[in-house]
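*Asks:* here are the coordinates; sequence isn't available:
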């Protein structure tokens, strides 16, 4: 049992209300009405949807605004270690995770207003977001969509300062559809009449067409990656370009070439939302941006001490084929600089395309250790996950935990080789468990 009051409240709510998703805005709208419609009393909102890159776009947007001197609230989901991570409240010198007593008080008020009626826990927690963000002053609020867009609980925001759609690919097909254009249509549900829209880098032309046509039909000022704004790498720098001109910036602190496009979408979003952003602030943001559990280097901690001496350990919560591709590309970039063999320690949940995720690492990873995902009843059994990795053309074996995988690798390592590069990934739940066990939770 957690020692945090808010955690205990949420655990209690989970015993009262059904798990999973129930896509509708009726319940949360009724609840918010009883709370005085706090969603209508927010500072300018940057509302972010997409299959991959939502969290990175939120992290870049926060870094950009704070570097420019603005105070910012941020809502993201899911959390990695503590529920409090979902609520970062604006503060001098940079936003801070909500204090336990403040979160507990807000949860209590929302639960009371709900009067025990049928609702999902995510809807209650989203109402908590609006309540907290309306009661604490800020210059901006960054709100990440939970699932989809059209019927996501965050989509009661009537007039966002900007709606941002990051890369769209197949994920949550049971809820959102099994074709990328159907999923794009769900994500496009956050686009509101006449409100600015940023369309981030899209692999799929069909997805891009759905997003652009929706924005045009609703009369929205529209900027599309690759057409109205773009980021390129030149001489180790990030060069951002839009109709206002060029920004010559430090490369993002978040590794992987895909982060150039994510940073560009955030710059475009911050500008479209009406905030002043000069080159100095944008450059500072590239060097200070932080997004735990996404291509995060783990230099020290309780788990890292179990690995072979000199090993380089990365953690990433990406869990679908699109995420697998960008992670594999980022690791391949690293491989070009340092000749280290790559090993995966992977755990996944049963709603994801496990073979599709692993396929991205074919020819790149030497071996996969599959592990159960702690604290998730949807975890794929490690033996079954090893079969999925083998189906994708990888060498794989099941082990009982991340710690056991690291120790097995250490005990069998051939020291005539360079120390290995290790990617722990496949699930945000796994990433959170690893950060907790390693003693390095998000701050």
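*Replies:* Sure thing, it's come through. Treat the numbers as computed from the prediction; the structure is a model and nothing was measured.

*Asks:* please make it C-alpha for all contacts and neighbour counts, starting now.
*Replies:* OK.

*Asks:* and the contacts of stretch 165-174?
*Replies:* By Cα atoms under 8 Å, 6 or more residues apart in numbering, the residues outside stretch 165-174 that reach it are 48-54, 57, 178-180, 183-184, 187-188, 197-204, 207, 211, 262, 265, 320, 322, 351-352.

*Asks:* which of the residues you listed fall in helices?
*Replies:* 54, 57, 180, 183-184, 187, 207, 211, 262, 265, 322 (DSSP state H).

*Asks:* and of the residues you listed, the nearest to residue 115?
*Replies:* Nearest to residue 115 among those, counting by Cα to Cα, is residue 187 at 30.9 Å.

*Asks:* was I right about the closest one contacting residue 150?
*Replies:* Yes. The criterion here is Cα atoms under 8 Å, and residue 187 meets it with residue 150 at 6.3 Å.

*Asks:* circling back: show the buried residues in the contacts of stretch 165-174.
*Replies:* 48-54, 57, 180, 183-184, 187-188, 197-202, 207, 211, 262, 265, 320, 322, 352 (16 or more other Cα atoms under 10 Å).

*Asks:* pasting the second one now:
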């Protein structure tokens, strides 16, 4: 069958909140002989920062000569972007071939519709990476930790906890402590755990307790990494970094957004561990990684005069961090926004945050028929906002209304910025 036919047959339901899913996936991996045991795994969970942290760690390993697979969601252009080998997405042929190989190994009574499409992507990814003989796999959790499909894997070599905050509260809990506990469930025996800086006390305590409970090797708080910003502009950061294996080394970091510094500290902590444990990474590969890594949808400048920025901030925490970075980079410029949210997010708080810094806002309905918040509903929460049919039309509207020094930001959801990326 073709790739399109296979995707069409897959169960499109979102089953992440069902408690028996991980056990089912582990049973499937048992039948497959646990393909994920054939390579080193970095498992990444957290509310914000998974994509940037995962990409940087993956590129660091690739620049050190490793063969790296990377699993991340959601995709921007093509669903196959979720499964990357050396930063190239899986081909349609390899996707179908890997699926057929998996089905041939499973019991006769297994029904493909028993798994959601996201779960299928996880299982196919794990088998594909084994078949391609990757040496490392960077695996980002989709939603939460405890019930996430990626939690079916055997104990990874490394686990990274990025910044934890409120999101998906209906599923994960309505306090940061509850969410941290859910995400900490991915911590497994003999795993080294890294924690991003600037966590709440509740998050820190949950992670400490879980590491002890699960008999993980150690918990490394990346707050020990010192990053001094010498200069920040539209080309990124000039930094001076100190850590266990770096002594006031100067780097250029080719990303925008102060929130990326937290992610960078975590990556440097991983770098230190890799050096300490003789995994062959060096200073040159780190410098190359920081100067060449670019990530779509994270403070991504796509147009000048006026400046147009795409950012996938989709919860209050990432919204606050985005606004802080915009104020720092554009202290006097006129900020305008195109906003499109999902209805299962805390859109009321995000709308309020954007409205406090800008009165020129266009609202749109994201391209997700099941979860999108309608533009008409959002407009009621943002007095004076305009409605556009979609993000692309909204951008055309604001560009016509803007001067060369204005800054237009498209944000609110991956599904909103995808319309512009497309």
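*Replies:* Alright, I've got the coordinates. This structure is a prediction, so every number in the text was calculated from the model and none was measured.

*Asks:* quick check: TM-score for this pair?
*Replies:* For these two chains in superposition, a TM-score of 0.90 is obtained (TM-score structural alignment, normalised by the length of the second structure); 407 aligned residues with a Cα RMSD of 2.2 Å.

*Asks:* pull the number of nearby residues for residue 377 of the first structure.
*Replies:* 10 (other Cα atoms under 10 Å).

*Asks:* alignment lookup: it to the second structure.
*Replies:* Pairing criterion TM-score structural alignment: the partner of residue 377 of the first structure within the second structure is identified as residue 370.

*Asks:* ditto for residue 232 of the first structure
*Replies:* Checking TM-score structural alignment: residue 232 of the first structure goes with residue 228.

*Asks:* assign the residue nearest to its match when sequence neighbours are not counted to helix, strand or coil.
*Replies:* Nearest non-adjacent residue to residue 228 of the second structure, counting by Cα to Cα, 6 or more residues apart in numbering: residue 240, 5.1 Å away. Three-state assignment for residue 240 of the second structure (DSSP: H, G, I helix; E, B strand; the rest coil): strand.

*Asks:* contacting residues around residue 240 of the second structure?
*Replies:* 227-230, 248-251.

*Asks:* TSV for the ones in helices among the contacts of stretch 165-174 of the first structure, including distance to residue 256 of the first structure?
*Replies:* Below are these laid out as TSV (distance: Cα to Cα, whole Å):
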residue	distance to residue 256 of the first structure
54	15
57	14
180	24
183	25
184	24
187	24
207	23
211	25
262	10
265	15
322	14
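
*Asks:* the match of residue 377 of the first structure belongs to a helix, doesn't it?
*Replies:* No. Counting by three-state DSSP, residue 370 of the second structure is located in no helix; its state is coil.

*Asks:* go ahead and confirm residue 422 of the second structure touches residue 77.
*Replies:* Yes. When contacts are counted by Cα under 8 Å, residue 422 of the second structure is listed as touching residue 77 (6.2 Å).

*Asks:* returning to what we had before: among the contacts of residue 240 of the second structure, which recur in the first structure?
*Replies:* By both residues aligned by TM-score structural alignment, their matches' Cα atoms under 8 Å, the contacts of residue 240 of the second structure still in contact after alignment to the first structure are 227-230, 248-250.

*Asks:* who wins for neighbours among the residues you listed?
*Replies:* Going by other Cα under 10 Å, residue 227 tops these with 20 neighbours.

*Asks:* can you pull the contacts of the most centrally placed residue in the first structure?
*Replies:* Centroid check for the first structure by Cα atoms, centre = their mean gives residue 55 as the closest residue, at 3.1 Å. When contacts are counted by Cα under 8 Å, 6+ apart, residue 55 of the first structure is found next to 76, 144, 291.

*Asks:* tell me the residue in the second structure aligned with the first one.
*Replies:* The one in question is residue 76 of the first structure. Matched to the second structure by TM-score structural alignment, residue 76 of the first structure sits across from residue 72.

*Asks:* against residue 292 of the second structure, how distant is that match?
*Replies:* 19 Å (Cα to Cα, to the nearest Å).

*Asks:* between these two, which is the more surrounded one?
*Replies:* Neighbours were counted for residue 72 of the second structure and for residue 292 using other Cα under 10 Å; residue 72 has more, 20 against 13.

*Asks:* residue contacts, that one?
*Replies:* Residue 72 of the second structure touches 51, 81-83, 139-142, counting by Cα under 8 Å, 6+ apart.

*Asks:* of those, which pair is most distant in space?
*Replies:* Maximum distance among the contacts of residue 72 of the second structure (Cα to Cα): 14.9 Å, for 81 and 141.
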